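Enquirer: sequence plus predicted model, see below.
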Amino acid sequence: MTRLSVRCDDHEGAVLERARDRLWTAVRAGDERGAAAAVFDALGPATDAETVLLDVIAPVQVRVGAEWAANRLTVAQEHTATAIHERVIGALTRRPGHRNDTPESPRVTVACVDGEWHGLPARLLTEVLRLRGWTVDFLGAHVPTAHLIGHLHRTGAQAVALSSSIPTHLPTAHTAITACQAAGVPVIAGGAAFGPDGRYARTLGADAWAPHARDAAATLERGVRRPDPLAAHQAVDALPHLGDQEYTIVVRTGHLLVRETMARLEARFEPMSSFTDRQRRHTAEDLAHLVEYLATSLYVADDELFTRFVLWTADILTARHVPAHSLDIAMDLLAVQLKDFPRARRTLARAREALATRTPSPQVPGHGKSA
């Protein structure tokens, strides 16, 4: 039995590897028909729909993000690949017998945080839960918190699975988590935004965290305890470090910080003198992201969040032949403007130290593109 099991595992692994290779080739070429064939051909006794969703489509989507970050895919190609994955998932889930829920099935709401447009991870979780017999209300990407709460009051969901890929949405996620709990509905958080180990889900008071769809489904099947609404109201004040107002002021003055840093960068970063208008726009956008991540790092009181973003951005710039040293200059200029903000200055200093000792990544990891 052991040898047979090993042979079956090897066979399944080979089937999945071939399917991933075929799917990658298809989505890279924008070939929707080829992508669908790769997915449907992978289905079999050892590779059910859940396996295809999570072990074929999800890793290929992660690769799409990584290839975009390494400047080997254009933005248009990345969007095309994601759209193809969405349509292939739709075709896969329209097959007879995909939904296994009944009128007695437990009900869960799956939604992305307000402002979060990466909806594919939440869609994958939705389909896994439906396969496992849950009734799922999939609200999709970019769900305003007020609309989410209204939906919960109308449907009586047993839990909310809240997804976010971009860390700058964490303050909004905190609002959504607290609001759901105040309505008596527990929240399981998932997605890259909540940190590699779920640390920000814990910081923001989520009732559970799961790194992947399988883990989320298993957590929901075990049951997530309903929160005490009174405790949820108190959770709004659970981040005492915000009392120093650094986060609030950085957010409110963010546009001024970007404008002033951009102006001073002209004098400190010589290559800017030959930048095109397009390159200047991109530089301003990069500075805005830098300030947004700094603010988010202040919100959750974690310097590592900002440092990870800086190192990722350095790899992105390197892949696009832009000197990563410009980031160090920009952070120095921000530190000068934030001289009266000790937490912000410490966060910037630690990121600059990490940047100075960084080893460029040979393959830039996707940031906020994972499934």
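Expert: Looks like it arrived, so ask away. Numbering: from 1, shown residues only.
Enquirer: C-alpha only now, for contacts and for neighbours.
Expert: Noted.
Enquirer: could you pull out the strands for the stretch 101-250 of the chain?
Expert: For the stretch 101-250 of the chain, applying DSSP state E, counting those that start in this stretch gives strands covering 107-112, 135-140, 159-163, 187-190, 208-210.
Enquirer: roughly how far is the shortest one from the heart of the chain?
Expert: Computed by Cα atoms, centre = their mean, to the nearest Å, the separation of strand 208-210 from the middle of its chain amounts to 14 Å.
Enquirer: got a list of contacts for that strand?
Expert: The contact list for strand 208-210 (Cα atoms under 8 Å, 6 or more residues apart in numbering) reads Val187, Ile188, Ala189, Gly190, Gly198, Ala201, Arg202, Ala216, Thr219, Val224.
Enquirer: could you flag which of those residues are buried?
Expert: Buried residues within the contacts of strand 208-210, counting neighbours by 16 or more other Cα atoms under 10 Å: Val187, Ile188, Ala189, Gly190, Gly198, Ala201, Ala216, Val224.
Enquirer: pick out the most distant pair among the residues you listed.
Expert: Longest distance between any two of the buried ones among the contacts of strand 208-210 is 16.1 Å, between Gly198 and Val224; criterion Cα to Cα.
Enquirer: take this one as well and set it beside the first:
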Amino acid sequence: MSSSGSAWVAELGDRLWTAVAGGDEHAAVDVIEDALDAGHDRETLLLEVIGAVQERVGAEWAANRMSVAQEHAATAINERAIAAVVHGHGVTADSVRGRITVSCVDGEWHALPARLVAEVLRLRGWQVDYLGAQIPTSHMIAHLHATNPHAVLLSSSLPTHLPTAHTAIAACQAVGIPVLVGGRAFGTDGRYARAFGATRWAANARDAASALDAGLPRPDPTAARHAVDDLPHLSDQEYTMVGRSRAQLVKQTLVDLENRFPAMRSYSDEQRERTAEDLAHIVDFLTTALYVDDPDLFTTFVTWTADILRARSVPARSLTAGLAVLAEQLRDFPRATALLGQATARLTGPAAPSTPEPGSHA
């Protein structure tokens, strides 16, 4: 049938979006079934129709045009659409190319990108063990011991899971399994995958399939590595100490902000809870930036947060005030202080363009 990028992709995308945004699962499945009846390519349906609609779901949430509940409902409908694409399609035992494990890192709830990769690989003839979201590393390693796959594909969308991803990569390689990683958490250029010593990085599902086609070298399980070997800057202990202080940092920042802005004392319980959540995310991204020693990771998140707050009619000065309070508390940590200073300068300097979401709500 027609190649990807043709008019049918856009037309089906519009139809699927209408169904997904309207919360109509049956209409979404009808779109997919009509496309299959017309002979359209399953892989293109997965990546360029369903995947594109899911990206739009994330963009609508970020623009405050879709609630969290609506976003979750939309994602569930897209999961059902994926199932409709692959229903009845399989490979016979004598034609399986090899066995692959696809999993999200521990703590990662955004499973749909990994699901898309898993289904693309199945369409291309691989036997895939899809483990889904939030898989503890120890459980994944037990599965690898039991199945001895050709490779494990690890997915992570949120950068705050990078330290956990680093641990998982090293653990997989320690049992002799090559690790292919992907997802927005690893950077648009795969910089963190390289920093963590992953076997390969893939920008998308098709790149992942191509990497498997080319073959992945088996790591030497006797060559044990530690985080400080890959990231020598961790020897200064800032990441560890700031991370351990997370709860106290959030609590004290809330108190100090109330003292500076008495209007906060009239906040409802829900407003206080949302403020605490925002501060916790800031601290989480700060500690992750300390882990990878990359100011861009933190400044990108802060500018994205400012865009989100503006979309919700929250003044950006509340964000800069929070950064200032954190800087006072962390004045004995030079790398953390520098990160906070750079983020503040980005917010208060010349207007910067909106930045892409630093993770995936899709």
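Expert: It's in. Just so you know, these numbers come straight off a predicted model, no measurement behind them.
Enquirer: which one of the strands of the stretch 101-250 of the first structure lies nearest to His79 of the first structure?
Expert: Across these (criterion: Cα to Cα), the nearest stretch is strand 135-140, sitting at 16.8 Å.
Enquirer: quick one, what contacts the residue mapped onto Arg63 of the first structure from the second structure?
Expert: The equivalent of Arg63 of the first structure in the second structure is Arg56 (alignment by TM-score structural alignment). With contacts defined as Cα under 8 Å, 6+ apart, the neighbours of Arg56 of the second structure are Ala362.
Enquirer: distance of Arg56 of the second structure from Ser313 of the second structure?
Expert: Using Cα to Cα, to the nearest Å, we find Arg56 of the second structure at a distance of 22 Å from Ser313 of the second structure.
Enquirer: among the contacts of strand 208-210 of the first structure, which one sits closest to Thr296 of the first structure?
Expert: Comparing every one of the contacts of strand 208-210 of the first structure with Thr296 of the first structure (Cα to Cα), the shortest separation belongs to Ala201, at 13.6 Å.
Enquirer: the closest one contacts Phe194, doesn't it?
Expert: Yes. The criterion here is Cα atoms under 8 Å, and Ala201 of the first structure meets it with Phe194 at 5.4 Å.
Enquirer: list the contacts for the residue nearest the centre of the second structure?
Expert: When Cα atoms, centre = their mean is applied to the second structure, the residue found nearest the centroid is Ser157 (0.7 Å). Residues in contact with Ser157 of the second structure, defined by Cα under 8 Å, 6+ apart, are Glu108, His110, Gly183, Arg184, Ala185, Phe186, Gly359, Ser360.
Enquirer: redo the residues you listed as CSV? Include neighbour count and distance to Ala69 of the second structure.
Expert: Supplementary listing: these in CSV, determined by neighbours: other Cα atoms under 10 Å; distance: Cα to Cα, whole Å:
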residue, neighbour count, distance to Ala69 of the second structure
Glu108, 22, 18
His110, 23, 15
Gly183, 25, 23
Arg184, 20, 23
Ala185, 24, 23
Phe186, 27, 27
Gly359, 19, 18
Ser360, 22, 15
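Enquirer: out of those residues, what pair is the most spread apart?
Expert: The most widely separated members of the contacts of Ser157 of the second structure, counting by Cα to Cα, are His110 and Phe186 (14.2 Å).
Enquirer: next, count neighbours for the counterpart of Leu123 of the second structure in the first structure.
Expert: Structural alignment places Leu123 of the second structure opposite Leu131 in the first structure (criterion: TM-score structural alignment). With neighbours defined by other Cα atoms under 10 Å, the count for Leu131 of the first structure comes to 18.
Enquirer: list the buried residues for stretch 299-319 of the second structure?
Expert: Of all the residues in stretch 299-319 of the second structure, those buried under the rule 16+ other Cα under 10 Å are 299-309, 316, 319.
Enquirer: could you single out the nearest of the residues you listed to Thr275 of the second structure?
Expert: Leu319 (10.0 Å).
Enquirer: tell me the secondary structure for that closest one?
Expert: Recorded secondary structure, Leu319 of the second structure: helix (DSSP: H, G, I helix; E, B strand; the rest coil).
Enquirer: how close does the closest residue to it other than its chain neighbours get to Pro356 of the second structure?
Expert: The spatially closest residue to Leu319 of the second structure, leaving aside those adjacent along the chain, is Ala306, at 7.1 Å (Cα to Cα, 6 or more residues apart in numbering). Taking Cα to Cα as the criterion, Ala306 of the second structure is separated from Pro356 of the second structure by 12 Å.
Enquirer: what of Met264 of the second structure?
Expert: Distance check for Met264 of the second structure against Pro356 of the second structure: by Cα to Cα, it reads 30 Å.
Enquirer: with Pro136 of the second structure instead?
Expert: From Pro136 of the second structure to Pro356 of the second structure the distance is 29 Å (Cα to Cα).
Enquirer: select the longest helix from the first structure.
Expert: Longest helix in the first structure by number of residues (criterion: DSSP state H): helix 2-28.
Enquirer: helices and strands around it, which ones?
Expert: In terms of contact count using 3 or more Cα pairs under 8 Å, 6 or more residues apart in numbering; DSSP states H and E, helix 2-28 of the first structure is assigned the packing partners helix 32-42, helix 58-69, helix 75-93.
Enquirer: can you put these in a markdown table and add distance to Thr51 of the first structure?
Expert: Formatted as a markdown table, these follow (distance: least, Cα to Cα, whole Å):
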| stretch | distance to Thr51 of the first structure |
| --- | --- |
| helix 32-42 | 9 |
| helix 58-69 | 10 |
| helix 75-93 | 12 |
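Enquirer: indicate which one of the ones you listed is closest to His212 of the first structure.
Expert: Nearest to His212 of the first structure among those is helix 58-69; the distance by Cα to Cα comes to 10.0 Å.
Enquirer: that closest one vs helix 75-93, what angle?
Expert: 170 degrees (axes from the mean of the first three to the mean of the last three Cα atoms, to 10 degrees).
Enquirer: average offset of helix 58-69 of the first structure relative to the second structure?
Expert: Overlaying the second structure shows helix 58-69 of the first structure at a mean distance of 0.5 Å from the equivalent residues (mean Cα distance after the TM-score superposition for the first structure).
Enquirer: so who does Pro159 of the second structure touch?
Expert: Here Pro159 of the second structure is in contact with Arg184, Ala185, Phe186, Phe285, Thr288, Leu297, Pro358, Gly359 (criterion: Cα under 8 Å, 6+ apart).
Enquirer: try 7 Å this time
Expert: For Pro159 of the second structure, the contact set (Cα atoms under 7 Å, 6 or more residues apart in numbering) comprises Ala185, Phe186, Gly359.
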